[in-house]
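>>> A predicted structure for the sequence below; I have some questions about it.
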Amino acid sequence: MRTTGSTPGKRLWPRVLAAVLVLLAVLAAAVLALVGNYFYNFALNPRSPAAFAPTADVVGSDAGTSGDGATKSDNLWLVENAEDVSLTSRDGLALHAYRVEGAQPHRYAVVCHGYQSNASQTGGFARRFHDMGYTVLAPDARGHGLSGGDYIGMGWPERRDIVDWCAQIAAQDPLAEIVLFGISMGGATVMMASGEADLPANVRAVVEDCGYTSAWDEFAGQLRELFGLPAFPILDVTNLVTRLRAGWDMREASAVNQVARSVTPTLFIHGDADTFVPFWMLDAVYGAAACEKEKLVVPGAAHAQAAAVDPELYWGTVEEFLAGHVG
């Protein structure tokens, strides 16, 4: 009597196929992990040899001049006239800032620098606020300048650092009236800080210059611009690496969501020739803002160059806006 059944080859084939699929899945996961770590180091690890090294005209590290090209002397003025002050972040980082005392009592301007820059490069902005009588506090964001930290938070963890810098000022001077100013990543930072429930009431106004809608939007745009790549799956994997290595989520880092919670009057500034933080982002954050708000568009200004392109319009608008909310 004959019996029928599977031959050894037929029984082996499903196992071989399964093994191949598992191997391919493991290889794909390994490649994605490598890609995610590469782009994390490229964008968010300032101490990595692979870190993005943008030019000053891209990130605006030389922005903030009065239009006369005096940035280097302004930066030197800031460092030479400032005292070094410190703060311990909520997660234990040693943070640094420059502070220059102003002529007007109880007036403070917290000046936040851009991506891959540092506080010592904000002399142009700092000096203009100081000329208006403000005591200027220029913090080094975590992972930048003299502050601790080994990653860039694109404004999201930094928002709490700014809240705490403001709380420190208010504790030292209960009558303090504080203005938050930021450019590029600093602009996103002050927008994100403005939506925090524990932001001291001493903060009277926010001025943001060319801040982005969210970290996710900004990186998705740069993936297309610099590499010609789509956000999925690269940004998703990079975000997972960011959560594991830095503890924050790109999807949560939204200036749009934060200004929708803000009650602090805000001036939104953007150059209409900005492509690094695209001009369309201005209307997105402005439209989302629930607070009292104004908008300034500087024609012909590229990223972080609005103050240099038309200083009279820029600073005239800033001073007029602040006059309605400070002092």
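Here it is on my side, so go on.

>>> going forward, measure contacts and count neighbours with C-alpha atoms only.
Fine.

>>> now stretch 239-252, how far from the centre of its chain.
Counting by Cα atoms, centre = their mean, to the nearest Å, stretch 239-252 is centred 15 Å from the centre of its parent chain.

>>> hmm, who's touching that stretch?
The contact list for stretch 239-252 (Cα atoms under 8 Å, 6 or more residues apart in numbering) reads 33, 36, 37, 40, 151, 153, 156, 157, 214, 215, 216.

>>> residues contacting the most centrally placed residue in the chain?
In the chain, the C-alpha closest to the average C-alpha coordinate belongs to residue 185, at a distance of 2.7 Å (Cα atoms, centre = their mean). Residues counted as contacts of residue 185 (Cα under 8 Å, 6+ apart) are 113, 114, 115, 154, 155, 211, 212.

>>> now swap in residue 124 and tell me
If you count contacts by Cα under 8 Å, 6+ apart, residue 124 has them with 63, 64, 65, 66, 70, 71, 74, 75.

>>> so how far is residue 288 from residue 281?
Distance of residue 281 to residue 288, given as Cα to Cα, to the nearest Å: 11 Å.

>>> sorry, back to before: which of the contacts of residue 124 are buried?
63, 64, 65, 66, 71, 74, 75 (16 or more other Cα atoms under 10 Å).

>>> from those residues, pick the one nearest residue 236.
Closest approach to residue 236 among the buried ones among the contacts of residue 124 (Cα to Cα): residue 63, at 32.1 Å.

>>> the closest one sits in which helix or strand?
Under the criterion DSSP states H and E, no helix or strand holds residue 63.

>>> kindly report the same for the one 10 residues further on.
Here residue 73, judged by DSSP H and E, is contained in helix 71-81.

>>> and that helix, what does it pack against?
Judged by 3 or more Cα pairs under 8 Å, 6 or more residues apart in numbering; DSSP states H and E, the packing partners of helix 71-81 are strand 94-100, helix 123-131.

>>> put this beside the first:
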Amino acid sequence: MKNKKNFKNRYYTSLAVLFLAGTIMTPAGNAYAATVDANQTAGDDKTEQAIAEVKKTGTVTLRGTDRVDLKALIDATDPDKVADTETTSPEESNTTTTTEEANVTGEAATETNSDDNTSTAATTEDVTTAEKPVTVDPDTTTDETATDNDSENTAEQPTDTNTDTNTDTDTDTSETTTADTTVPDVINKAGITASADDDLTMADIDSASGKTYKTLLGKIAGFIDDKVTDVTTGIAAALGYPLLFSRFGTQALSDFRTLLDPSRYDVSNTWTDLDEQYDPTTSQAYYTAAADWWNNTAAKEDVSVPYYNNANKEIRATYVAHPDSKKTVIIGQGWTERPDWIGVVSKVWYDMGYNVLMPSQRGQFASDGNLLSFGYYDKTDWKSLVNKVNEMNGDDGEIVFYGQSLGANTALEAASEDGLAPNVKAVVADAGYSTLPALGASLYNKTLASANSSLGKLIIPIHFDNIPFLPYDKIMKHVDNINKFFQGFGLDDVSGIVAAAKTTLPAYFISTEDDAFIPNSQSAAMYDANNSAIKKLWILDGNVGGHASANNAVTEYQSNIQAFIDEVNKANNLKVNVEVTDAADKAAVSENVA
């Protein structure tokens, strides 16, 4: 009985110390202890004070309702400079017996030892106890300690990029925990910005008003045109849908594209059209070795998981284990991208120390199914893939979502899912689309422009507003209805912008100026929509290699992605406690962090 009582005393003592402990040090040794002071004004933004105090003493005093922009705090404070800062000891924390700790947003990390000297902290990307801090605006990417101190704008996100201040790739905006390499929040020498065209949805198309005719003859002609195009666009959609959405159609299209361009998957494409600024000599050496590695050396394993909602069908993937690594990247493939090609590209991640898992989507290559869902169902399948990875490598191993083209959108869709395992740390979306209607409109208008260019050279120039008998809005309405009938969801349900806005995982959006398939402005649109505390945009200027070719600039590609991951890990390892010493504040803090 005495032992049981002693155990209970120890247990409650441990809990008390847990709540009262000072800040656990960051990996480099920096301690951030935040103590609530009842004499301060409620709701103040204390970011600048926190930066100054932490640099000076390693601690800062805050009120429970104060706001702190954690990203600015991370960027402005170098753990190496204060590595000798000591954390608040349990004995110091216990001097106030009425104190209660409020862990702000994040994953709780606790550690208890046998001496009851327990420390605790909240690993977090958001220290704000009242509102979410604004992500660093791209207009301030040249300022390493950029902070938004306007309390009225704490929930706003930047809506466009500043092409004048984001052109210097040597500008540091963040620091990494494992290297001196840094990467700005925005690298956009090409000056690409999003437009309203990148936000096009089926809802916009459905609500658009049709042509109006004032004369009787015009009304008759309009009526006939309307009925005829209903039929022609319906036929076009019926023929085009399986080509775009089915296993057979997409593979046939891929084979046809390869027939037209036999060198489509030639590894030399990674350096042949690469501008000198991206060091094509290094890319040639790297991808020559990468192709040899994938084809002859990589120890490939077959991995499968059941559909998330159908145990009778499987998602199949190729897995390459990195020796003694618990880090894993799950890679989404492009729409018609051959698995062996993304396998060559996966060397970029393998060389960064990651295990590589490359699943085919539903209805694509190795996986079951006959129709591609463009991420709609795949996003839930990726939960099963995460569980599979954690079974193989343990649930403490870092997982990153990555994809190119359609794979980028699948990765974003998966990253936006609720209930993801906490060890999924970030998403990298390379050359994704903002919405399917926006992508379709871009391709349609390019085709129309090409036709008008040729017809405009005739003796009597001809110009069409639409491809004859095939107006875009009607085609898309038919495709949308066909997809709802066969798959149960609409095209607006697989929106890159919506997924980007929903995910709170740190996100990196990448595209190239010379992407002729998916407009690079669509990556900018997704970046603008994203609300993650850490987000970045990189649009490579000049000649890189076309669609989904950013990885051709392999030196910068690896360096920038690694710096992004380092920044994410640095944020995740930052520990912050809020110690409440005023009874009135306890309820307020509890309400704000619930």
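Okay, I see it. On a predicted model such as this, the values are computed, not experimentally measured, just so you know.

>>> dump the contacts of residue 185 of structure 1 to TSV, plus neighbour count.
Listed next are these as TSV, based on neighbours: other Cα atoms under 10 Å:
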residue	neighbour count
113	30
114	29
115	24
154	28
155	32
211	32
212	32
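
>>> what's the most distant pair in these?
Maximum distance among the contacts of residue 185 of structure 1 (Cα to Cα): 13.8 Å, for 113 and 212.

>>> overlap in contacts, those two.
184, 185.

>>> all strands of structure 1, in order?
83-88, 94-100, 107-112, 135-139, 177-183, 203-209, 266-271, 293-298 (DSSP state E).

>>> who's in contact with the alignment partner in structure 2 of residue 238 of structure 1?
Counting by TM-score structural alignment, residue 238 of structure 1 corresponds to residue 479 in structure 2. For residue 479 of structure 2, the contacting residues are 237, 238, 241, by Cα under 8 Å, 6+ apart.

>>> dump the strands of structure 1 into a markdown table; add distance to residue 220 of structure 1 and mean neighbour count as well.
Shown next, in a markdown table, are the strands of structure 1 (distance: least, Cα to Cα, whole Å; neighbours: other Cα atoms under 10 Å):
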| stretch | distance to residue 220 of structure 1 | mean neighbour count |
| --- | --- | --- |
| strand 83-88 | 32 | 15 |
| strand 94-100 | 29 | 22 |
| strand 107-112 | 23 | 28 |
| strand 135-139 | 28 | 28 |
| strand 177-183 | 20 | 26 |
| strand 203-209 | 20 | 25 |
| strand 266-271 | 20 | 26 |
| strand 293-298 | 24 | 17 |
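
>>> quick one: buried residues of stretch 186-201 of structure 1?
186-196, 199-200.

>>> ok, these vs residue 232 of structure 1, which is closest?
Nearest member of these to residue 232 of structure 1, counting by Cα to Cα, is residue 188, at 23.5 Å.

>>> apart from its neighbours in sequence, what residue is nearest that closest one?
residue 211 (4.4 Å; Cα to Cα, 6 or more residues apart in numbering).

>>> the one you found: what's it in contact with?
Each residue near residue 211 of structure 1 by Cα under 8 Å, 6+ apart is listed here: 182, 183, 184, 185, 186, 187, 188, 189, 191, 277, 281, 282.

>>> map it onto structure 2.
In structure 2, residue 211 of structure 1 lands on residue 432 (TM-score structural alignment).

>>> from the contacts of residue 211 of structure 1, which is closest to residue 168 of structure 1?
residue 189 (17.6 Å).

>>> distance of the corresponding residue of structure 2 for that closest one from residue 360 of structure 2?
Alignment note (TM-score structural alignment): residue 189 of structure 1 maps to residue 410 of structure 2. Going from residue 410 of structure 2 to residue 360 of structure 2 by Cα to Cα gives 11 Å.

>>> what do the two both touch?
Contacts common to residue 410 of structure 2 and residue 360, judged by Cα under 8 Å, 6+ apart, are residue 332.

>>> all helices of structure 1, in order?
8-44, 56-59, 71-81, 123-131, 156-172, 185-194, 215-222, 234-245, 255-259, 280-288, 306-309, 311-323 (DSSP state H).

>>> so how far is the first one off the chain centroid?
Taking Cα atoms, centre = their mean, the mean C-alpha location of helix 8-44 of structure 1 is offset from the chain mean by 35 Å.

>>> quick one, it and helix 215-222 angle?
Orientation of helix 8-44 of structure 1 against helix 215-222 (axes from the mean of the first three to the mean of the last three Cα atoms, to 10 degrees) gives an angle of 100 degrees.

>>> which one in structure 1 is aligned with residue 397 of structure 2?
Under TM-score structural alignment, residue 397 of structure 2 pairs with residue 176 in structure 1.

>>> tell me the contacts of that match?
By Cα under 8 Å, 6+ apart, residue 176 of structure 1 lies in contact with 106, 107, 108, 169, 170, 202.

>>> trace the last one over to structure 2, please.
This points to residue 202 of structure 1. So, by TM-score structural alignment, residue 202 of structure 1 is matched to residue 423.

>>> now do the contacts for the residue nearest to that match when sequence neighbours are not counted.
Nearest residue to residue 423 of structure 2, sequence neighbours excluded (Cα to Cα, 6+ apart): residue 398, at 5.3 Å. Going by Cα under 8 Å, 6+ apart, residue 398 of structure 2 touches 326, 327, 328, 423, 424, 425.

>>> if anything else comes up later, I'll come back, but that's it for now.
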